[in-house]
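Trainee: got a predicted structure here, sequence first:
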Amino acid sequence: MSEPQVAGPLAGITVLDLSRVLAGPWCSQVLGDLGADVIKVEQPGQGDDTRKWGPPFLDDGSRDAAYYLCANRNKRSVAIDMAEPAGAELIRRFAAQADVVIENFRVGGLAKYGLDFESLREVKPDLIYLSITGFGQTGPLRNNGGYDFLVQGMSGLMSVTGLPDGEPGGGPMKVGIPISDLTTGLYAAISVLAALNHRHATGEGQRIDLALLDTQVALLANQASNWMNGGMVPRRMGNQHPNTVPYQDFACSDGSVLVALGNDRQFRAFTALIGLPDLADDERFAISAGRSVNRDALLAQLRPAIARWKSAELIAVMEAAGLPGGKVNEIPEVLDHPQIEARGLVHEMARSDGTPVKVLGFPARLSASPATYRHAPPRSGEDTVAVLSERLGLGKDEIERLLAAGVIAETL
C-alpha cells in the first residue's frame, strides 16, 4: 500500500490562472508544485498558445506541444470565453473564491470584461492580483507588448552574451532558454508568497505589478554593479568571466574542458596540477585582481599547457584535487547523468487518458512539506465540467446550456 502524499505547504490556497505562454504559467506551476489548487482558464477552441508551439508534439489525440508540457503540471484546465458576459461572470465567481489571480494581458486589457484588479477586489477584498507584462503598468513603454527575445536585447543581457565583436561568430546572442520569462515567473512566485504572508499578518490583499524588463535588468547583478560602482562597461566576452580568471573553457587535445577557479588557493593548486607551479608566484598572477588585469598574458601560458591534456583525464585529476572543472553536457547527457538521477529531478506522470509525460521536477527539497506531482499537464478544457460543478455548484442543465452557447467548452 502506497504512502499518502504529504500536503504541500500551499495546500488550501486557490490560484485562478488567466495567464498563458510562459512567465505566468511558470509562476502558477511553482505554486501548484507547492500544493496550491491551480485553475487554468483557457480560450475555448484555442487553448494556451504554447500548445501549438511545436514540433515536437505528443503523439496522442491532443497533439499538445512538448513546450506546453514544461510549464503546466499541477493545474486543472477550464475553457471559458471571457468575451462572453456569461463567461466573464463565471470567472468573477471563481475569483470570489480564489486567493490569487494571475494574468498577463496587456495593460488595461481585462478591464472591459470586469476582470481587472479594481473590479475583482470588489468581490474579494483580500485578493492577491498578479499582473505580468513586458514593461509594467507605468512608464512610457507600458502599452507595448513584451517578449522574451526582445527583453533579452533591451535589458542589456545580449550585450554581455556571446563572442566579442571582431571574432568569428561575434555579436549579440540570446540565452538558449527563455530566461527573461522564466526568471519573471520565479520572481512572480516569490512575490505571491510574500503577499500571502502579508495577508496572513494583516488580512490585506494587494496588486503585484511585475515586468519582464524590470526582472531582467535586476538580474544583471555583477555586470550592472561593475558599471554602477566601478565605471566598467561590460562587454561580450564569450565564456570568459569579467572579473575572475581563469573561468572559461579551454581546448584539450581531444575536446574542451571547463575550468572555474574562484580564488587564489584554487589557482595555485591548478597551476601545480598542470605543471606550471611558478605561475602562482608570478606577481602578475598571484592574486585574483592581477589575473584579471593581466588576463591575456596568463591565458597565453595556460592554453598550451592545457592543450596537451586529454579532456577526460584533466577533468578526473581536477575532481580528485577538489577543483571545479567539467564538460559541456548535451541535454540528453545531463538528463541521464547519475547526479540528476540521484536527485530525482525527472518525473514521469500520466495524463487523464494514460498518455505518459516526463517533466522536470521542483528543484528544492523541503524536508517537511515537499513538492507534489498530482496532475499531469491537462488537455485544454478537460476539467471544465468537473470544476464548474465542484467550485460553483453548477448543475447539469446549466452546464449543458453554457456548452451549447459556446461560453464554455470541454476537451479540445
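Mentor: Great, that's in hand.

Trainee: rest of the way, CA atoms for contacts and neighbours
Mentor: Noted.

Trainee: my guess is Ala98 contacts Tyr129. True?
Mentor: No: between Ala98 and Tyr129 there is no contact, the gap being 10.0 Å when judged by Cα atoms under 8 Å.

Trainee: tally of neighbours for Ser225?
Mentor: Residues near Ser225, counting by other Cα atoms under 10 Å, number 14.

Trainee: Ala98 and Tyr129 - which one has more neighbours?
Mentor: Neighbour count, other Cα under 10 Å: between Ala98 and Tyr129, Tyr129 has more, with 26 against 21.

Trainee: where's that one, which helix or strand?
Mentor: strand 128-133 (DSSP states H and E).

Trainee: second structure for comparison follows:
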Amino acid sequence: MGGYSLLDGVRVVEVAQLAPSSVGGHLADLGADVIKIETPGRGEGVRYAGAQAVGGPDGPGFMHLRWNRGKRSVELDLRTAEGVEAFLRLAASADAVVEGTRHGYLDRLGLGWERLAGQRPSTVLCEVSGTGAEGPYRDLATGGMWFDAYAGLRTVDTARPSPPGVMGGSAETPQAMYAVGAYGAMAVLAAVLRARTTGVGARLQVSSADVAIAWMPDRIDGALNAGRTHRRPGWTADGRLPDWPLLDAYATKDGGAMVFGSHTPKFWRAFCDAVDRPDLLEVDLASVDEGSDARARHVWRELDAVFRTRTRAEWTALFLAHDIAGGPVNTVTELVDDPHFTARATTYDQDGFRFAASPVRVVGEEFAPQRAPEFGAHTDEVLGEIRASRPSITTTTRGTET
C-alpha cells in the first residue's frame, strides 16, 4: 500500500496522534506495512485537522492525507483484554512499534518497552513525544508551534493579535513539528537493520523539543560555548561576511524577488559580466575594515537598482545562461506553477486531487501510495491475518522464556 517498494517485508505497528504519525508516514511512503491503531469512536486526531477540508465541509484534512497515506487502519481498544491481546500479537509480528502520544502512554497501559521486549527481544520501540521522557516539562501539554519557540527558532509578536491566517503569535512555519517524523523514521530503520542482523532490539526516544534544539547547530552550540569561541577572520562583528550584498534577496521588476547567492568569485564575476557592470568588481568586498560596511551598502544599492530592471523569469533565464548562483522566490501559490516544480515528479494524482509526493525518488519506480485509510477500514483484514498466523507471544522473566 506504500508509495515505493524499498521496505517491502517491513511491518510497523503505530499508536500515534497528530505529527508523530509522520514517522509511520515516512516508512509507509517507502513501502513498509504500517498498521495504525486507532481508538474506537474517535480515531486519529489529525483526520479532520486544518482549516481546509478535502472533498466536502466534513472531509479529511491534508495532514491526514499526507501522514496516513499508505497505512492500514485498525480500530482497537487497548483498554480491553481483547484489545491488549490483539495489540501484543500485532507487535509480535512487527519489526517496530511507534508510540506517538504524550510520553508513557503504552507504559500506563502495561504495553510499554518491558512488555514488548519481553515477548520479542528483537522489538524496536520508537517513543515519539513532545518534550521527552525526562525534565520538568515532561508532562507539559504542548503543540507544534511551541517546540520552535522553546528552542529559540520561532520569534513571536506579543504587541498585537495574530493577523488573519496566523496563529501562535508568528507567521513562521513550524519546523520541529514536521522534522520529527524524518528523525523518527531514520532511527527506526537503523534499529530494525541492527535487529535483523543481531536479534537485538532497541528502545528509541525522539522528542519534537529535542529536534528543534538540533535543527540549528550554529545557534545552540554557539550558546553552549559562549566565551570559548573566537570570531573567524574575514567575518564582520555582526556575524556576516563582508560581501553580504552578494548573499541577499532583491526585488524584481514584476513585484517578485530573487535570492542572490553569488558570493564566490566565479559567480560574482559571471554576474557582473552578464549585466555589464565591471565597475562592481573593483569594489573591495573581501576586507573587514572601517570602510567595509560603506562599501557593502554601496554595492547593495547598486544591485537593488539592477535587479528591479528585469522580471523573475528574465533573471532566472539569465542565471541559467551565465552560471550565476541564486534563484526565484515563490509564494506557495506561485510554486505550483513554477516550471521546475511542474517538470519534476513532485506530485501525484489520486481520486481527482493532486498531492505533494515524497521528496525521495526511487529511479525506476513511480510513487503511488494508497489513499489514507478510512477509520478502521482494515480492522477485520489485519485481525484476521494475526488469527491465521498466530504469531507467538514470549514472556521473558529473569533469563527464562515461557
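Mentor: Cool, got the structure. Keep in mind the model is a prediction, meaning the values are calculated, not measured.

Trainee: TM-score for these two?
Mentor: Here the TM-score for the pair of chains, by TM-score structural alignment, normalised by the length of structure 2, is 0.80; 366 aligned residues with a Cα RMSD of 3.3 Å.

Trainee: on that earlier part again, mean distance between the strand holding Tyr129 of structure 1 and structure 2 after superposition?
Mentor: Compared with structure 2 after fitting, strand 128-133 of structure 1 deviates on average by 0.6 Å (mean Cα distance after the TM-score superposition for structure 1).

Trainee: counting by contacts, list what that strand packs against.
Mentor: Packing partners of strand 128-133 of structure 1 (3 or more Cα pairs under 8 Å, 6 or more residues apart in numbering; DSSP states H and E): strand 100-103, helix 179-202, strand 206-211.

Trainee: ok and that strand relative to strand 206-211, angle-wise?
Mentor: Taking axes from the mean of the first three to the mean of the last three Cα atoms, to 10 degrees, one finds strand 128-133 of structure 1 and strand 206-211 inclined to each other by 20 degrees.

Trainee: neighbours of the equivalent of Arg63 of structure 1 over in structure 2, just the number please.
Mentor: Taking TM-score structural alignment, the alignment pairs Arg63 of structure 1 with Gly59 from structure 2. Residues lying near Gly59 of structure 2 (other Cα under 10 Å) number 13.

Trainee: show me what Asp107 of structure 2 aligns to in structure 1.
Mentor: Matched across to structure 1, Asp107 of structure 2 falls on Ala111, judged by TM-score structural alignment.

Trainee: same check on Arg203 of structure 2?
Mentor: In structure 1, the residue paired with Arg203 of structure 2 is Arg207, using TM-score structural alignment.

Trainee: and the strand holding Tyr129 of structure 1, which stretch of structure 2?
Mentor: Counting by TM-score structural alignment, strand 128-133 of structure 1 sits on residues 124-129 of structure 2.

Trainee: distance from the matching stretch to the middle of the chain?
Mentor: Averaging C-alpha positions (Cα atoms, centre = their mean, to the nearest Å) puts stretch 124-129 of structure 2 17 Å from its chain's average.

Trainee: can you classify the closest residue to Val123 of structure 1 other than its chain neighbours as helix, strand or coil?
Mentor: Residue nearest to Val123 of structure 1 in three dimensions, not counting chain neighbours: Ala96, with 5.5 Å by Cα to Cα, 6 or more residues apart in numbering. What DSSP: H, G, I helix; E, B strand; the rest coil gives for Ala96 of structure 1 is helix.

Trainee: in structure 2, what residue corresponds to Ala96 of structure 1?
Mentor: Match for Ala96 of structure 1 (TM-score structural alignment): Ala92.

Trainee: is it true that that match touches Gln119?
Mentor: Yes: between Ala92 of structure 2 and Gln119 there is a contact at 7.0 Å, judged by Cα under 8 Å.

Trainee: more neighbours, these two?
Mentor: Neighbours around Ala92 of structure 2 and Gln119, counted as other Cα under 10 Å, are more numerous at Ala92. The numbers are 25 against 22.

Trainee: what's the distance between Thr142 of structure 2 and Val336 of structure 2?
Mentor: Separation of Thr142 of structure 2 from Val336 of structure 2 (Cα to Cα, to the nearest Å): 32 Å.

Trainee: and if you look at Arg11 of structure 2?
Mentor: Separation of Arg11 of structure 2 from Val336 of structure 2 (Cα to Cα) stands at 34 Å.

Trainee: equivalent analysis for Leu18 of structure 2, please.
Mentor: Going from Leu18 of structure 2 to Val336 of structure 2 by Cα to Cα gives 26 Å.

Trainee: which of these two has more residues huddled nearby?
Mentor: Leu18 (20 against 14).

Trainee: contacting residues around the more buried one?
Mentor: Counting by Cα atoms under 8 Å, 6 or more residues apart in numbering, Leu18 of structure 2 makes contact with Glu44, Gly45, Val46.

Trainee: quick one: contacts for the first one?
Mentor: I take that to be Glu44 of structure 2. Taking Cα under 8 Å, 6+ apart, we find Glu44 of structure 2 in contact with Ala16, Gln17, Leu18, Glu38, Phe375.

Trainee: among the residues you listed, which one has the most neighbours?
Mentor: Neighbour counts for those, by other Cα under 10 Å, peak at Ala16, which reaches 25 neighbours.

Trainee: alignment lookup: that one to structure 1.
Mentor: Aligned partner of Ala16 of structure 2 by TM-score structural alignment: Ser19.

Trainee: just checking, its match is part of a strand?
Mentor: No: assignment of Ser19 of structure 1 by three-state DSSP gives coil, placing it outside any strand.
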